[in-house]
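J.: Below is the sequence, then the predicted model.
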Amino acid sequence: MPQLVKKYNGIISSDQRGLISYRYHKITRAINIAFWNIDNDTKNSLYVGSYGRNTAINTGDIDILVSLPRDLFDQMSNNRGNVQSHLLSSVRTAIKTTYPNSDVRADGQVIKINFSDGMRFEILPAFEKPAYFMSSPVGYDYPDSNMGGNWMATNPKAEQNAISIKNNETNGLYRATCRHIRFIRDTYFSSYHLPGIVIDSFVYAAIGTWQFSKSNDSSTATAAGTYEKMLLEYFTTHPTYQLMAPGSEQAVSTILSRDYLEKVLKKIAL
């Protein structure tokens, strides 16, 4: 029996969002004191990942980008060795001053904080790129300490802007679909590794002109299940192992998760 797309408004409670905000501001303050020499809990940080794109359905992973001074990036780029690992260690030390009793560890590209209530934060330290075109969202360079260390690029603001526009164009169907796919994944296939960015990028590519009807919140004026079958058909007729992230147009590999996405889409459509 198909599991048709539905809305998930308010699935993360206001109490949970309040706790997320409290921890977000504490982490931001620690970073600003350590790296910017200011006592401020709002500047130089933003929510990213599924929570930042507003497609999350739980608080298992909360992703934060913390922006560090660009001159530090320039300084580190001139040094030898795995400076990315050293940077992650410095960020971990700063966060430890705020959460000394929590499990805080560096892991490849991020600092992970595992809280005792099951909530996990992943903090991505990054450096804002110089703004050449002020009309476009500014991207960031961030460290990858794997394989001897290197720098990678991301543009979460561009992704968030593109998703917000798409969601408005579809009367909320875009985010509802992303959340529904997560719900099916977590309910029926909890062992699968199907990242949120793969889900969000796939739906962005597949949704086309489909939208919720403003009158009854059904997906366009067609028979029930037509939209869900379209998603599965789009998947089977576009056998790519790479998607493009909304807005940023950065490559999103699906090599390790494509089979899982297919199973979830079949659960929704068939």
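T.: Sure thing, it's come through.
J.: only C-alpha atoms for contact and neighbour calcs from this point on.
T.: OK.
J.: how close does the residue of the chain positioned farthest from its centre sit to residue 211?
T.: Computed with Cα atoms, centre = their mean, the residue of the chain farthest from its C-alpha average is residue 223, at 32.5 Å. According to Cα to Cα, to the nearest Å, residue 223 and residue 211 sit 14 Å apart.
J.: tell me, what's touching those two both at once?
T.: Residues touching both residue 223 and residue 211 by Cα atoms under 8 Å, 6 or more residues apart in numbering: none at all.
J.: ok, second structure coming up, stack it against the first:
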Amino acid sequence: MGVAEEFIQFKNGYNIDKELISSISYRYQRITGQLNKDFRSSDSKTSNSLYVGSYGRDTSARGISDLDMAYLLPASVYWQYNAYSTNGQSALLQAVKKSIQNTYKTSDSFGDGQVVVVNFTDGVTFEVLPVFDNTQGTWTYPNANNGGSWLTCNPRAEIEALHTRNLASNRNLKHLCRMMRVWRDHNKVPISGALIDTLAYQFIENWEHRDKSFLYHDYMARDFLGYLAAQDTNKTYWRMPGSGSYVWKKGNFQAKARVDCTIAFAACTLLKEYEGAQRRAKWRSVFGATFPN
């Protein structure tokens, strides 16, 4: 088995399986249908909702447990809760929670500052963000913390930015984002999916092999680990592609990236057929059991 075949098998291992995708879609449609019924008198199970976060950006990997979705409320609902004398944002989240509980009565559904969280027994958690459309393409959403306020975000711009650069890089950007989530999870590296996506987006713009095939995915992993290791340890935030939102550092991810970059360099030198097992062993030390043996 050569390098390309190894990384194709790795891709098949880190992509989310069809059964979970189907389960996510079913729950998404049930939540959307209930919210549409209660807030719009509509029976649609798909309109006015959008996957956001890593699943919306299509950079999630197998093992995903948190699913972010946004639900677009009518403008009249904003004016209704904005008129509250105290913390209309909390009241709005409670209203959204009560609506969802009409469908998932046994789920642990509650307001968590900015979202309504629905925990399912299989370990998957939906975080539902109620939003309102703004003329400039952003969304306004409620923040119930500290007495209540309205905040803005722009996930649609993030989705579009990642999608555009992914196509410009022969779809390698999203492969990179997914495989680096496997690296993070295997090694318990303190880095968020949003920061992985942000740094991968920056890295691949000028990576010399960005248009190549799976044959170059060993180089891609090696070079991105080097890119992570070279990030300024004093830097505390980066800016998300598309929206420009702040993406904060969770901890020192550079140290582990530096160690594994060295292992990746060694793996990339083992190209002879009889060195395959040794090469895969090194990649498994970087990525864990998801990488083929």
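T.: Yep, that arrived. Computed from a predicted model, the values in this text were never measured in an experiment.
J.: For residue 230 of the first structure, see how far away the residue farthest from the centre of the first structure is.
T.: Per Cα to Cα, residue 223 of the first structure is found 12 Å from residue 230 of the first structure.
J.: likewise residue 167 of the first structure?
T.: Distance, residue 167 of the first structure to residue 230 of the first structure, by Cα to Cα: 18 Å.
J.: Residue 258 of the second structure pairs with which position in the first structure?
T.: Mapped onto the first structure by TM-score structural alignment, residue 258 of the second structure lines up with residue 266.
J.: And its match, which helix or strand is it part of?
T.: Element membership for residue 266 of the first structure, per DSSP states H and E: helix 258-269.
J.: Now do the buried residues in that helix.
T.: Under the neighbour-count criterion of 16 or more other Cα atoms under 10 Å, helix 258-269 of the first structure has 258, 260-261, 263-269 buried.
J.: can you put those in CSV and add distance to residue 161 of the first structure?
T.: Formatted as CSV, these follow (distance: Cα to Cα, whole Å):
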residue, distance to residue 161 of the first structure
258, 26
260, 27
261, 25
263, 29
264, 27
265, 26
266, 30
267, 30
268, 27
269, 29
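J.: Now the two most distant members of those.
T.: Using Cα to Cα, the buried residues of helix 258-269 of the first structure span at most 16.4 Å, a distance reached by 258 and 269.
J.: ok, residue 53 of the second structure touching residue 66?
T.: No. Using Cα atoms under 8 Å, residue 53 of the second structure makes no contact with residue 66, being 9.2 Å away.
J.: who's more crowded, these two?
T.: The neighbour comparison of residue 53 of the second structure against residue 66 (other Cα atoms under 10 Å) goes to residue 53, with 22 against 18.
J.: For that one, list the residues it contacts.
T.: Residues near residue 53 of the second structure by Cα under 8 Å, 6+ apart: 67-69, 155, 194.
J.: Among those residues, which ones are in strands?
T.: Using DSSP state E, the members of those that fall within strands are 67-69.
J.: need the helices for the second structure, in chain order.
T.: For the second structure, helices defined by DSSP state H occupy the ranges 3-14, 18-40, 53-57, 75-82, 88-101, 155-168, 172-187, 193-205, 217-229, 254-268, 276-287.
J.: can I get those in a markdown table with distance to residue 125 of the second structure?
T.: Shown next, in a markdown table, are these (distance: least, Cα to Cα, whole Å):
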| stretch | distance to residue 125 of the second structure |
| --- | --- |
| helix 3-14 | 19 |
| helix 18-40 | 10 |
| helix 53-57 | 12 |
| helix 75-82 | 26 |
| helix 88-101 | 14 |
| helix 155-168 | 19 |
| helix 172-187 | 17 |
| helix 193-205 | 16 |
| helix 217-229 | 29 |
| helix 254-268 | 28 |
| helix 276-287 | 25 |
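J.: No further queries at this time; thank you.
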